[in-house]
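A.B. asks: Here is a sequence together with a model predicted from it:
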Amino acid sequence: MAITAAMVKELRERTGVGMMECKTALVEANGDIEAAIEAMRKSGQARAAKKSGRIAAEGVVVIQITADQKHGVLVEINCETDFVGKDAGFVAFAEAVAVTALATPVTDVEALTNQPLVTDASLTVSAAREALIAKIGENIQVRRLLRFESTSGALHSYRHGVRIGVVVDMVGGDAALGRDIAMHVAASNPLCLSAEQVPAATLEKEKEIFRAQALESGKPPEIVEKMIDGRIRKYLEEVTLLGQPFVKDPEQSVEKLLKHAGAQVLAFARVEVGEGIEKKTENFAEEVMAQVRAS
């Protein structure tokens, strides 16, 4: 029986297992999805499938950069609890995934999960993930892959603990400056590099907020416009890397620091574990009371 993309997609959605593993299971089951699921359960993939729906908002960010500082990757690997995020096996898996990402030309998570691990070619990233789930008992996900290539500068990085990772593409300066700029990005979380890069919609939204605030003052329209201009300038300083006060020396801006060092930041990226994931909040006291009332 011919295995279609729709069949593979359905099996993946129902199990949470990688695309290649789903296709293999369907081929072996002659296209019978239920039989494929049963086979996955017997082989141990079921445990991974069962846990795939759990919220995984903890974990680590791993950065790998080539020796010539021209190529790099930043990978986010998620798990359910902070405890597992510190587990040696989980950390080793995350490091292996990042090494694999750097060694291959893949640009997205789906393609990365189908790659053989550089540290163990007998396993794909997806298969290693499922084996780790079976061992640890938590949902584990390869969530994000960012790839970097510096054509005229050099890549620098900084990792704050294991939860925040930053990569900076910079021309000029030295390794110490590159790390300082990456550290600043980690601490101050700028929206973008310069005022020119602030999205027009974002800027317009801020202007409307400032205008409403200024009008409440009862000042004449020309004064209101000056107040808005002043607040926009301050806003741009706060949200852009070049405009922000340097975290290690607030007396000077990042732009002035770079200019003094004869350096220029071309781009940067900052990733924090779990950002954008809606975490489940639990009230322990309410949970205990519910159990008491039920007993």
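C.D. replies: Right, received. Where do you want to start?
A.B. asks: contacts, neighbours, all on C-alpha from now
C.D. replies: Will do.
A.B. asks: Name the SS class of Pro250, please.
C.D. replies: Secondary structure state of Pro250, per DSSP: H, G, I helix; E, B strand; the rest coil, is strand.
A.B. asks: Around it, how many other residues sit close by?
C.D. replies: For Pro250, the neighbour count with other C-alpha atoms under 10 Å is 10.
A.B. asks: what do you get for Leu258?
C.D. replies: By the criterion of other C-alpha under 10 Å, Leu258 has 20 neighbours.
A.B. asks: Nearest residue to it in space, please, no chain neighbours.
C.D. replies: Gln264 (6.1 Å; C-alpha to C-alpha, 6 or more residues apart in numbering).
A.B. asks: again, but for Gly173
C.D. replies: Counting by C-alpha to C-alpha, 6+ apart, Ala263 is the residue found nearest to Gly173 once chain neighbours are left out, at 5.0 Å.
A.B. asks: Enumerate every residue touching Gly89.
C.D. replies: Gly89 makes contact with Leu132, according to C-alpha atoms under 8 Å, 6 or more residues apart in numbering.
A.B. asks: scratch that, Phe83 is what I was asking about
C.D. replies: No contacts exist for Phe83 under C-alpha under 8 Å, 6+ apart.
A.B. asks: Strands of the stretch 51-200 of the chain, start to end?
C.D. replies: Ranges of strands in the stretch 51-200 of the chain, per DSSP state E, counting those that start in this stretch, are 58-65, 71-79, 116-117, 120-124, 141-149, 154-160, 164-171.
A.B. asks: mind checking how far the fifth one is from the chain centre?
C.D. replies: If I follow you right, that is strand 141-149. Computed by C-alpha atoms, centre = their mean, to the nearest Å, the chain-centroid distance of strand 141-149 equals 7 Å.
A.B. asks: again with the last one
C.D. replies: For strand 164-171, the distance between its averaged C-alpha position and the chain's averaged C-alpha position is 14 Å (C-alpha atoms, centre = their mean).
A.B. asks: alright, now check it against this:
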Amino acid sequence: MAESWLKEQAQAQGWAKATRLEGRPTKQGLVAVAVDSAGRHGSMVEVNCETDFVARNKSFQAMVEGVAAACLKYIEGAPTSTISPFTKMHLDADQLKQLPSVGGSTLADEVALTINNIGENVVLRRAVGLKTKASESDGLFLTGYVHPTPSQTNSPVAIPLLGRYGSLVMLKGGADRQKEEIFGKQLCQHIVGMNPLKIGSEEDKPAKDPDDEKVLILQEYLLDPSTTVGPLLTSNSVSILDFVRYECGEETLQDTENIVAEAVN
């Protein structure tokens, strides 16, 4: 009874503090990636705070991992696409707030508790989820990466990673899954480092300056600049179906649209 009362008090204090701090700039934070052990479901989230000091706080980091785990659970239960071999879902701040946390409350409640503990504004910014169909015979699998990479983690999901940059990639492989997963993680690392804008196709023309190349298959490979990504996909019997890259605090299309709307009004 006493423990329940204390939790209710902390929750109320958290909401009160969250209301007072709402609107304060949140330019720091973390990106988290979570992928299940079978590589069939994955999520990536961005949660912002005010200072880098809080981004290194264990309580804040645990909350961000919880957000990634909640998103992973949500995408696992989401309807599977009937027209595509995989399902992709984007979640904005309002949608994230309503998701149930691993502990049974909402993510909005978890954020309020964290704000009460750390004394800074915290914002659930965005998330993306990817899932394959139930069959494993299709060769599809997910992998993820963050930078800088964590030294260790105790999270229950297969790839609970926290950093300032993250990538989540949907791949299709052949028979050698172990080799393909290693290459997949290297592709994730490349995407974080080289920031491609699209996968590309044979019709795409290379940029005049390789340093300006934004088509993934035409980019010089991060780990071996003597070759490009396209031939490596072929030699590893892997095709990339989709990818998402996050950079903590980066300006998004939604941010630009909001700025334009404010200027008009």
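C.D. replies: Now that the structure is in, tell me what you want to look at. The shown structure was predicted, so the numbers you read here are calculated from the model rather than taken from an experiment.
A.B. asks: Give me the TM-score for these two chains.
C.D. replies: The TM-score (TM-score structural alignment, normalised by the length of the second structure) is 0.71; 205 aligned residues with a C-alpha RMSD of 2.6 Å.
A.B. asks: Tell me who's in contact with the aligned partner of the residue nearest to Gly173 of the first structure in the second structure.
C.D. replies: Residue pairing (TM-score structural alignment): Ala263 of the first structure is matched to Val238 of the second structure. Going by C-alpha under 8 Å, 6+ apart, Val238 of the second structure touches Leu171, Lys172, Gly173, Gly174, Glu180.
A.B. asks: cool, and Glu76 of the second structure?
C.D. replies: Residues in contact with Glu76 of the second structure, defined by C-alpha under 8 Å, 6+ apart, are His41, Lys131.
A.B. asks: would it count as being in a helix?
C.D. replies: Yes - assessed by three-state DSSP, Glu76 of the second structure belongs to a helix.
A.B. asks: From Val146 of the second structure, how far off is it?
C.D. replies: Glu76 of the second structure sits 21 Å away from Val146 of the second structure, going by C-alpha to C-alpha, to the nearest Å.
A.B. asks: Gln186 of the second structure now?
C.D. replies: 11 Å.
A.B. asks: Same check on Leu113 of the second structure?
C.D. replies: Taken as C-alpha to C-alpha, the span from Leu113 of the second structure to Val146 of the second structure is 26 Å.
A.B. asks: between these two, which one's more packed in?
C.D. replies: A count of neighbours by other C-alpha under 10 Å puts Val146 above the other of Leu113 of the second structure and Val146, at 28 against 22.
A.B. asks: Tell me which residue of the first structure lines up with that one.
C.D. replies: Match for Val146 of the second structure (TM-score structural alignment): Arg159.
A.B. asks: Does its match touch Asp180 like I think?
C.D. replies: No - checked against C-alpha atoms under 8 Å, the pair Arg159 of the first structure and Asp180 is beyond contact range at 11.3 Å.
A.B. asks: how about the nearest residue to Met20 of the first structure, chain neighbours excluded?
C.D. replies: Leaving out its chain neighbours, the residue that sits closest to Met20 of the first structure by C-alpha to C-alpha, 6+ apart is Asn114, at 6.7 Å.
A.B. asks: Same check on Ile240 of the second structure?
C.D. replies: Excluding its sequence neighbours, the residue lying closest to Ile240 of the second structure (C-alpha to C-alpha, 6+ apart) is Leu171, at 4.5 Å.
A.B. asks: sorry, back to before: can you tell which of the strands of the stretch 51-200 of the first structure is closest to Ala49 of the first structure?
C.D. replies: Of all these, strand 141-149 sits nearest to Ala49 of the first structure, with 11.6 Å by C-alpha to C-alpha.
A.B. asks: Onto which residues of the second structure does the closest one map?
C.D. replies: Aligned using TM-score structural alignment, strand 141-149 of the first structure spans residues 123-131 in the second structure.
A.B. asks: buried stuff in the matching stretch?
C.D. replies: Under the neighbour-count criterion of 16 or more other C-alpha atoms under 10 Å, stretch 123-131 of the second structure has Val123, Leu124, Arg125, Arg126, Ala127, Val128, Gly129, Leu130, Lys131 buried.
A.B. asks: is it possible to export those residues to CSV including distance to Gln254 of the second structure?
C.D. replies: Listed next are these as CSV, based on distance: C-alpha to C-alpha, whole Å:
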residue, distance to Gln254 of the second structure
Val123, 15
Leu124, 15
Arg125, 11
Arg126, 11
Ala127, 13
Val128, 15
Gly129, 18
Leu130, 20
Lys131, 24
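A.B. asks: need the next SSE after the longest helix seen in the first structure, C-terminal direction.
C.D. replies: When the first structure is parsed with DSSP state H, its longest helix is helix 221-239. Proceeding N to C from helix 221-239 of the first structure, the next assigned helix or strand is strand 245-246, under DSSP states H and E.
A.B. asks: matching residues in the second structure for that following strand?
C.D. replies: Counting by TM-score structural alignment, strand 245-246 of the first structure sits on residues 220-221 of the second structure.
A.B. asks: Mean distance of that stretch to its aligned residues in the first structure, please.
C.D. replies: Here the mean offset of stretch 220-221 of the second structure against the first structure after fitting is 0.7 Å, by mean C-alpha distance after the TM-score superposition for the first structure.
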